[in-house]
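*Asks:* All I have is the shape, not the residue letters:
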């Protein structure tokens, strides 16, 4: 590397470091629209080479002019997204600089070894069965696809059908049982695997969004043949946790496979104070979660766990081509556990985050977010005109304003405009609501208090406007 290349990389790293250093002071939401950003970043493809520093500086301008969402900041509560830990950011830079294809050991021994170690740490952290296989796909949707492909392999193999060799045409029909409040990525993964939405058997949920076990028993009684049950820990709106222990007991009595969507909720298992919420989760057959949510590492990093490694690897990589080396004991080949062959070293920041935080650091991060959610519940519950709609068991809070859809949506719009914080809307029980998702390690009690003050101001303005008082506090 010559001096100019080193100076250019240092310039880019400095720009990134400046962004991270200032993220707490940035407006929580983006302020630039598509038109402005098209003018800044678009135009005809240059006829010839452009100075790399000029290109990097354009990205700096895009951030400075409001084209970046400060989702890693302390007061972004719109979606279940974390605020990346500095050690994970730095490790991701290193992973990019190393430029390893982490599909097989031969292409990146250090990455493969770190991934193997991180996999073991995660099993220990979540209390999952020894020998469970682990994969690092792009996100929870692909984690679901991977786990449910393993489930499909296993239940059909038990019925005497080799789905990887014989395909689905003519295969025994698989019964797929899901909860009413399942996340859309479960349906997406099932669709990729050949299961249409009309084929799903849906179990109703209670008022918090938990699967009703008594209803599940009736649904399972009507199932014949190979069966897969999808449970959920951490409803994306309410944070509710399905009674997974009872679900597993019911399903396993009927030889059904249980898959758990724990996109963020599985991390409760890493906290001694929250572990009771997911009692029995280790009884399931597969699990999916995200590291880029509550572990606060960069995108894109999902996690998939399968209690039957043979089913897992058979569903992903049945045979190797001649040019790929045969697996060597003690050397991890990631292609056995995820759909991708060429893949970036996304597991390296996971290893770094876990090593830096340790068991207690992970637990403290999870517990802190849940404590902030309870603080939101207490402070907002004491505000006139605010309804808290759920029990804040994890990091999710649902609120409604003025018991009115229009007022609720107006409050959300005002908060999205204010810059101090950012929230998204949803529908709960057929009514408009605002979601509060606390997932960032950066959030403090002071951030919660400041945000609650902004919510009160927005509510006052929305109520005044609804009463004919114009813009009110907007």
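*Replies:* Cool, the structure landed. Keep in mind it's a predicted model, so treat the numbers as computed, not measured.

*Asks:* Every contact and neighbour count from this point should use C-alpha atoms.
*Replies:* Noted.

*Asks:* Summarise which helices and strands the helix or strand hosting residue 19 is packed against.
*Replies:* Following DSSP states H and E, one finds residue 19 within helix 3-22. Judged by 3 or more CA pairs under 8 Å, 6 or more residues apart in numbering; DSSP states H and E, helix 3-22 is in contact with helix 52-64.

*Asks:* And the helix it packs on, how far out from the chain middle?
*Replies:* 29 Å (CA atoms, centre = their mean, to the nearest Å).

*Asks:* Give me the next element, helix or strand, following it.
*Replies:* As assigned by DSSP H and E, the chain's next helix or strand after helix 52-64 is helix 86-98.

*Asks:* Any chance you could list what contacts that following helix?
*Replies:* Outside helix 86-98, the residues that touch it by CA atoms under 8 Å, 6 or more residues apart in numbering are 296-298, 344-346, 348-350, 352-353, 356.

*Asks:* Give me the distance between it and the centre of its chain.
*Replies:* Its chain's C-alpha centre and that of helix 86-98 lie 20 Å apart, by CA atoms, centre = their mean.

*Asks:* picking that back up, which positions in the helix holding residue 19 come out as buried?
*Replies:* By 16 or more other CA atoms under 10 Å, the buried positions in helix 3-22 come out as 12, 15, 19-20.

*Asks:* any idea how far that helix is from the chain center?
*Replies:* That offset, for helix 3-22, works out to 29 Å (CA atoms, centre = their mean).

*Asks:* got the angle for the next helix-or-strand element following it vs helix 52-64?
*Replies:* Next in sequence after helix 3-22, counting helices and strands by DSSP H and E, comes helix 34-41. Per axes from the mean of the first three to the mean of the last three CA atoms, to 10 degrees, the angle that helix 34-41 makes with helix 52-64 is 160 degrees.

*Asks:* Check what contacts helix 34-41 and list those residues.
*Replies:* With CA under 8 Å, 6+ apart as the contact definition, helix 34-41 has outside contacts at 58-59, 62, 67.

*Asks:* residue ranges of the strands in the stretch 101-250 of the chain, please?
*Replies:* Using DSSP state E, counting those that start in this stretch, the strands of the stretch 101-250 of the chain run over 133-135, 175-179, 201-203, 227-232.

*Asks:* another structure for you, compare them:
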């Protein structure tokens, strides 16, 4: 089978998979999981035909997928993939560009520069901010925090690049009690030491309590949050950002999914967030681009570009070359699916999608209350946090829902007790799918 015939076969198989996404089990059953044993082969001495590998992937791999690219997946704020973004991704694979700089790929450099401008525009962040398209919120947070530490040390006359950290003035970090694990991971990898990280207490909704914020100064990185992972709540930026900036602190906002509220009628939840110094967000969550596509955004473009610079004698790039804004040197042009998604939706389409998901979350919450569940959050955006009458019932219902194949959402713990978290973030999800979820959970509650 020649290359083009093989690719056509792959497209046909992908098309059939997408056609069945609405009716597939949302999580594989035992038989499908057992089918994964077919991949457990010894490395062959002589290669198999590519068509055989594709067949194996489809026949044994497709049934064992979590159908997050469907309408009934409500786990982890995982968005489906918009058609425009998926199509752009397919063409990108044919291009096979190393999108480090203009010299590597003129088309990637041009489109990602436009995508960066559009991201800043739609999120209403300071004009001229640098945008690096990285792999994940974790990697992008590392880039932002690294730039922040380097900039704070430079203010004290310390050359981080030349002298490292030994003997350097201490840079403190203040995080929320409810900060996401990816922020903590980034800090740990960067060597801050979790015992030395200062924790700001949160209120009953999971927001930083302004009355209990630890002291901030001009050697502090203050990490705030847009969209707490359980409740979806937002830290009080309008109060805390000016206070932090007056103290000379660097403010970073983890907005993996919540930052997109800023592009909708929910923008009031983010008031004051544009006063921060850096932000992270994901495309593969609420913008519905393919995995893995995230963004680090930095008000001081030079601070990010100098911290992430990877110019070499054989390959230099402009300050906004993506290799100089992200952790990756060799990379694929993750900004192109972002560009495709934003171009297909437009400003109005982004707002409509976000507002629809928020309305569907409220619809699910109301249905669960009527069915006798306790909804634990205020459902300010697209997150529903709930539990049944007892911990045992909560766990049993969640496990039964996952096993049903009709839906999937994940477990969590809230205030020391089991709960489950329903995230509405797929462009494929309709009100009918939301109602089907409520019906399923109401039925499971009666039976269990």
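*Replies:* Received, thanks. Only a predicted model underlies this, so the values are computations on that prediction, with no experimental measurement involved.

*Asks:* re earlier: greatest separation within the contacts of helix 34-41 of the first structure: which pair is it?
*Replies:* Pairwise distances across those (CA to CA) peak at 11.3 Å, for the pair 58 and 67.

*Asks:* of all the contacts of helix 86-98 of the first structure, which two lie farthest apart?
*Replies:* Most distant of those, by CA to CA, are 344 and 356, 21.3 Å apart.

*Asks:* neighbour count winner among these two?
*Replies:* More crowded of residue 344 of the first structure and residue 356, by other CA atoms under 10 Å: residue 344, with 20 against 14.

*Asks:* any idea what the more buried one aligns with in the second structure?
*Replies:* Structural alignment (TM-score structural alignment) places residue 344 of the first structure against residue 332 in the second structure.

*Asks:* Check residue 110 of the first structure too.
*Replies:* Match for residue 110 of the first structure (TM-score structural alignment): residue 107.

*Asks:* Near its match, how many other residues are there?
*Replies:* Other residues close to residue 107 of the second structure by other CA under 10 Å number 17.

*Asks:* circling back: the match of residue 344 of the first structure belongs to a helix, doesn't it?
*Replies:* No - under DSSP: H, G, I helix; E, B strand; the rest coil, residue 332 of the second structure sits outside any helix and is assigned coil.

*Asks:* Could I get the contacting residues of it?
*Replies:* 96-100.

*Asks:* again, but for residue 143 of the first structure
*Replies:* Here residue 143 of the first structure is in contact with 135-137, 288-289, 302-304 (CA under 8 Å, 6+ apart).

*Asks:* Now that we have the residues you listed, can you turn them into JSON lines and tack on distance to residue 124 of the first structure and neighbour count?
*Replies:* Output for the contacts of residue 143 of the first structure, formatted as JSON lines (distance: CA to CA, whole Å; neighbours: other CA atoms under 10 Å):
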{"residue": "135", "distance to residue 124 of the first structure": "15", "neighbour count": "26"}
{"residue": "136", "distance to residue 124 of the first structure": "16", "neighbour count": "30"}
{"residue": "137", "distance to residue 124 of the first structure": "20", "neighbour count": "27"}
{"residue": "288", "distance to residue 124 of the first structure": "15", "neighbour count": "31"}
{"residue": "289", "distance to residue 124 of the first structure": "15", "neighbour count": "27"}
{"residue": "302", "distance to residue 124 of the first structure": "17", "neighbour count": "24"}
{"residue": "303", "distance to residue 124 of the first structure": "14", "neighbour count": "29"}
{"residue": "304", "distance to residue 124 of the first structure": "14", "neighbour count": "30"}
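
*Asks:* from those, which single one is nearest residue 410 of the first structure?
*Replies:* Distances from residue 410 of the first structure to those, taken by CA to CA, are shortest for residue 289, at 33.1 Å.

*Asks:* picking up where we left off before, would you write a PyMOL line that selects the buried entries of the contacts of residue 332 of the second structure?
*Replies:* Applying 16+ other CA under 10 Å to the contacts of residue 332 of the second structure leaves a buried subset, and the PyMOL line that selects it is:
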select buried, resi 97+98+99+100
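
*Asks:* Remind me which helix or strand the counterpart of residue 44 of the first structure in the second structure belongs to.
*Replies:* Using TM-score structural alignment, the partner of residue 44 of the first structure in the second structure is residue 42. Assigned by DSSP H and E, residue 42 of the second structure belongs to neither a helix nor a strand.

*Asks:* now do residue 348 of the second structure
*Replies:* Assigned by DSSP H and E, residue 348 of the second structure belongs to helix 335-370.

*Asks:* what range in the first structure matches the helix or strand following that helix?
*Replies:* For helix 335-370 of the second structure, the succeeding helix or strand toward the C-terminus, using DSSP H and E, is strand 374-375. Using TM-score structural alignment, strand 374-375 of the second structure corresponds to residues 387-388 of the first structure.

*Asks:* what does stretch 398-414 of the second structure give?
*Replies:* Residues 412-428 of the first structure are where stretch 398-414 of the second structure lands when matched by TM-score structural alignment.

*Asks:* Give me the distance from that stretch to the chain's centre.
*Replies:* Counting by CA atoms, centre = their mean, stretch 412-428 of the first structure comes out at 20 Å from the chain centroid.

*Asks:* which parts of that stretch are buried?
*Replies:* Those buried within stretch 412-428 of the first structure under the rule 16+ other CA under 10 Å are 412-425, 428.

*Asks:* who touches the aligned partner of residue 243 of the first structure in the second structure in this structure?
*Replies:* Matched across to the second structure, residue 243 of the first structure falls on residue 236, judged by TM-score structural alignment. The contact partners of residue 236 of the second structure, by CA under 8 Å, 6+ apart, come to 207-208, 210.
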